[in-house]
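> With the sequence up front, the predicted model follows.
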Amino acid sequence: MTRDFDVIVVGGGHSGIEAALASARRGAKTALFVLKLETIGRMSCNPSIGGPAKGHLAKEIDALGGELGYVADLSGIHFRMLNRSKGPAVWAPRAQNDRLLYSLLMRQHLEEQDNLSLIEASVSELLVEKGSIQGVRILQGMEYFAPQVILATGTFLNGLIHMGNISFPGGRSGEPASEALSNSLLKYGLKLGRFKTGTPPRIDMRTLNYNLLEEQPGDPEPMGFSQYREVELSNKVSCYITHTTTETHNIIKQNLQKSSLYGGIIKGIGPRYCPSIEDKIVKFPQRESHHIFIEPEGLDTCEGYVNGLSTSLPPDIQEKLLHSIPGLENAQIMRYAYAIEYDYINPEEILPSLECRKIKGLWLAGQINGTSGYEEAAAQGIMAGINATLALEGKEPIILSRTQAYIGVLIDDLVTCGTNEPYRMFTSRAEYRLLLRQDNCDERLMPLGYQLGLVSDVRWQKFKHTMELKEREMERLKTEKSINHPDLKEPQKFAVLLKRPDINIEKLKLYGYKPSPEVTPDILRRCELELKYEGYLQRAEEEMQRFRASENIFLSNDIDYYSINALAWEAREKLMKIRPHNLAQAMRIPGVNYSDTAALLLWLKKQQKIERKAE
């Protein structure tokens, strides 16, 4: 059995899976270390993929050749497009998934992948020599070697599970924490912090009173995440909505000190945008109720996920508050809720490529960087896998811009601004969200995925055919005119008619429009959207071009910012610490204001003149 690899990936969660598959598919001999083979791809919290901004990430990963969106479609049991009533920039696909099937499929795809070895073992130490990674050591003492190592450890670094006043080590329920690896990271001078997250109780859905629950069916025409893979989507279950009551809130208030969070046991910082039910009651006292979503965990189980009721209260209190909610009066708990604290590495330790600043060849991806969520983790994983293999080839890393992808926004936010709480992706974080829509992820990123060898020839040909059809149909809409119609004084071009707020593609048929036979509903939706929002898109494109101009002003890694007297002292400190790779990144650093970037640009221009004179 060999112990020499090109790339070693530590962790079999969503981040580690994408990193390992990207590495192996690009031809690198890859090893994936997991604590338990049976838990590969486990959905630790809600068995769902997508949602606001997260759906964008899932589709971007798919466009690059990743697996998350594909398996989400294969294991999906309930599909909805969220935010339909709002603008297209924030439309967000979401799927409820069969938890067990998702994990089984992920393991199957890993086992079938060439160049990839799965190893069940706990990595206890990094092997580093002269500032470069050499490999890893496992708890059993054996050493494995690779010039590139990717850490994707999730919540397992010094994981500590809390339930009321009870605490015990664990990476998640029923699984051991990784304790030794944190000490190894500290040994090499990496800065660690402590975050907290949590999960709600799971209940037996046969014990619910459905007469008091609001049914939430899936969309009549399900839309998933993966493109050009011909997955047939169907809604197999409904989800349900209920709400907390005054009694629920009183139970929580009376028992607040029994919560691990409010009892002072938990020290780590929790996610602001996915708070525990205790946090909701304390921070939003004016709210009379909060929505609770009951979501099935799979087709072959009666287990349901109580979305919105994450808590670290003791089991007996969990039962009381659960039974105070309409429809859940007799609900039987199958798994109790808990909170978990874990170590993460301060994202100031990573470069935009996700390589560690202090250890060459070490890459960090997922919750270890301070993020939360399956999609955020998987997005980092695929980029770490790509860049680790590019490093093997002696090539420059790929750094996606904020103008290219939500993945670019995510990584840039982490590296440039850091995070003082578990980071979650939102559409509001993307300045160019009208251009970075969920419907055009393939147009933005599939060419790159194909160039990297991660998108198959079959998918690529289907993509090219779709783009040809779209281009032809757009040309038809812009040039062909309507028939005579009572609403019109004279025939109008279809594209002009489509700009009217009361006319969509379907209504356009009343004016004589007949789509080409090959054109799919997806292509028609894209054409409609781009024509309706043409003016806004053009304005956004112009803004983006101005931003790209500042991205093309590169900053050398050896600039001594302390010597630039025109910069404020705080700006010098921040610039020295983060070492931005271009002016655009420098402009986004907290503490670096407009006058600082103007002074820096002036200094750069003077330096270029000096260099030209010296030549």
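Received, thanks. Numbers count the residues shown, from 1 in each chain.

> From now on I want contacts and neighbour counts done on CA atoms only, so please keep to that.
Will do.

> ok but residue 117 is inside a strand, no?
Yes - counting by DSSP: H, G, I helix; E, B strand; the rest coil, residue 117 is found in a strand.

> Next one: it relative to residue 585, how far apart?
38 Å (Cα to Cα, to the nearest Å).

> ditto for residue 235
In terms of Cα to Cα, residue 235 sits 43 Å off from residue 585.

> Comparing those two, which shows the higher neighbour count?
residue 585 (23 against 18; other Cα atoms under 10 Å).

> I figured that one hits residue 416, correct?
Yes - between residue 585 and residue 416 there is a contact at 6.8 Å, judged by Cα atoms under 8 Å.

> Could I get the contacting residues of the most centrally placed residue in the chain?
Central residue of the chain (Cα atoms, centre = their mean): residue 376, 2.2 Å from the mean position. Taking Cα atoms under 8 Å, 6 or more residues apart in numbering, we find residue 376 in contact with 54, 57, 366, 407, 410, 424-425.

> Second structure follows, compare the two:
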Amino acid sequence: MTLDYDILVIGGGHAGCEAASAAARMGSRTLLLTMDMTKLANMSCNPAVGGVAKGQIVREIDALGGRTARITDRTTLQFRMLNRSKGAAMWSPRAQCDKGRFSAEWRHELENTQNLYIWQDTAAELLFDTAGERPRVTGVRTCMGVEFTARAVILTAGTFLDGMMYCGEAHAPGGRAGDPASTGITASLAAMGFETGRMKTGTPARLDARTIDFEALEPQYGDENPLKFSFSTDTQPVKHQSPCFLVYTSPEVHATLRTGFDRSPLFNGTIHGIGPRYCPSIEDKLRTFADKEQHQLFLEPEGDNTNEYYLNGFSSSLPWEVQYEALHRIRGLEDVHIFRPGYAIEYDYFPPTQLRHTLETKLVDGLYFAGQVNGTTGYEEAAAQGLLAGINAHRKRVGESAIVLQRDEAYIGVLIDDLVTKGVDEPYRMFTSRAEYRILLRQDNADLRLTPLGHEIGLISEKDFANFERKKSCVESLIS
């Protein structure tokens, strides 16, 4: 065992897993530093991958040689192609996944990747060399007192940096329910001159299926002939799909929720961080759309072998008893038992205008940021950033030119360009409307756009590239 690596990745979420996987498979000796090896790529919120524009990003990750699409295909519970009533550029794949198996599959993938090593610990401080003209990162010191050195460090700490969880008037430090916050990293970066800020996100209560009256709910089934995310022949479409269910609030539910507004950390000034506009809490919806008598919610399974269900659209930081009382006023949930209430979390991020298009920081050489630390929201946006950060950290180490996708090449290019040039004033989420070349950037042609590049940089295998070449030849022959 060594304490010196080519690339060190801090954080085992979706960005960290893609970054570590890419760097290692390209040939860099890589260390992934994570708080908990049992929660790699944990789906902290909705156990689903894809959706409008997000599905295009996952297809692009796969076309470049990333692993998110393959893991998704292996753990899909239900697959739907959204927006089929619209033009082909709007079609967006989405999969409901088995949360536990998704994380387990990622762990299996990483533990069996050559050049990749894992260390379970918490990063406490980044180490720098300030002797030269420009500071450079040299490694990290952990809470256990271990000092790792590296040529490059990729920070993908998600919501853990000085994270604080809120449920009504109760609050506690944490990166998510059951996991501690990470302290020290923000301070060490602020000391180097980095600008920092606070953002907020949230999650809904989790429900016990044994106490739900599914007969009173409207089922929502997957596609009759489901597709899949990965272009690889190594995965297959899901065979047995689980239904989701449509649920609706009512004026009675809204009235119950409003009784807790005076104790809401969102409304009484306790939380200062900015939340995601396009994934608001239920209390935000009631305030913004006060004239609406009902809101549509989605009841979604968290796995094949669990009774845990996710109530999509009911994110909340209201007191737990108010959430509980309101849930009991929803048709089909009159006798529901909750496994845990919803909560909000406030965390540190770094305005992404401090980055180059390679995702390397402008202030410190060899230091890369990816994921929610850049002010984004969503597994897909995080995974895309992690993949590009891992690619560019490796290529800089070996003296090769950086990979910067342009806005007419990929949604990933739009994502990174938006972050670096425009910055963020709220958690950034990808939409088709953000891409001015969206008619060209379809989910079905991501491989035609990006797989040659993925093969060139060493992330697409010869087998997958041969399959791609055959497909491309068939397409060209048909057009001819």
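Yes, it's here. This structure is a prediction, so every number in the text was calculated from the model and none was measured.

> Under the alignment, what does the residue nearest to the centre of structure 1 map to in structure 2?
Alignment note: residue 376 of structure 1 maps to residue 381 in structure 2; criterion TM-score structural alignment.

> again, but for residue 175 of structure 1
Checking TM-score structural alignment: residue 175 of structure 1 goes with residue 179.

> since we're on that match, how many residues are nearby?
Count around residue 179 of structure 2 with other Cα under 10 Å applied: 13.

> and if you look at residue 417 of structure 1?
17.

> try residue 200 of structure 2
24.

> before we move on, the earlier item: any idea how far residue 55 of structure 1 is from the residue nearest to the centre of structure 1?
10 Å.

> which residues sit against stretch 101-116 of structure 1?
Where contact means Cα under 8 Å, 6+ apart, the residues beyond stretch 101-116 of structure 1 that reach it are 17, 20-21, 24-25, 27-32, 37, 39-43, 71-72, 74-75, 117-118, 298.

> Tell me which of those residues fall in helices.
With DSSP state H as the criterion, helices contain 17, 20-21, 24-25, 71-72, 74 from among the contacts of stretch 101-116 of structure 1.

> among those, who's most crowded?
Result: residue 20 is most packed of these (other Cα under 10 Å), 35 neighbours.

> mind listing what the equivalent of residue 321 of structure 2 over in structure 1 touches?
Aligned by TM-score structural alignment, residue 321 of structure 2 pairs with residue 316 of structure 1. By Cα under 8 Å, 6+ apart, the contact list for residue 316 of structure 1 is empty.

> What strand or helix carries residue 316 of structure 1?
helix 315-323 (DSSP states H and E).

> average distance between that helix and structure 2?
Comparison of helix 315-323 of structure 1 with structure 2 after fitting gives an average deviation of 0.8 Å (mean Cα distance after the TM-score superposition for structure 1).

> Same question for that helix: list its buried residues.
315, 317-319, 321-323 (16 or more other Cα atoms under 10 Å).

> remind me, longest strand of structure 2?
Taking DSSP state E as the criterion, structure 2 has its longest strand at strand 147-155.

> Relative to structure 1, which residues correspond to the helix or strand following it?
Tracing the chain past strand 147-155 of structure 2, the next element assigned as helix or strand by DSSP H and E is strand 164-167. Following TM-score structural alignment, the aligned partner range for strand 164-167 of structure 2 in structure 1 is 160-163.

> Then stretch 296-306 of structure 2?
Taking TM-score structural alignment, stretch 296-306 of structure 2 hits residues 291-301 over in structure 1.

> same question, stretch 193-209 of structure 2
By TM-score structural alignment, stretch 193-209 of structure 2 lines up with residues 189-205 in structure 1.

> And that stretch, end to end?
Termini of stretch 189-205 of structure 1 sit 49 Å apart (Cα to Cα).

> got the buried residues for that stretch?
Per 16+ other Cα under 10 Å, stretch 189-205 of structure 1 contains these buried residues: 190, 192-205.
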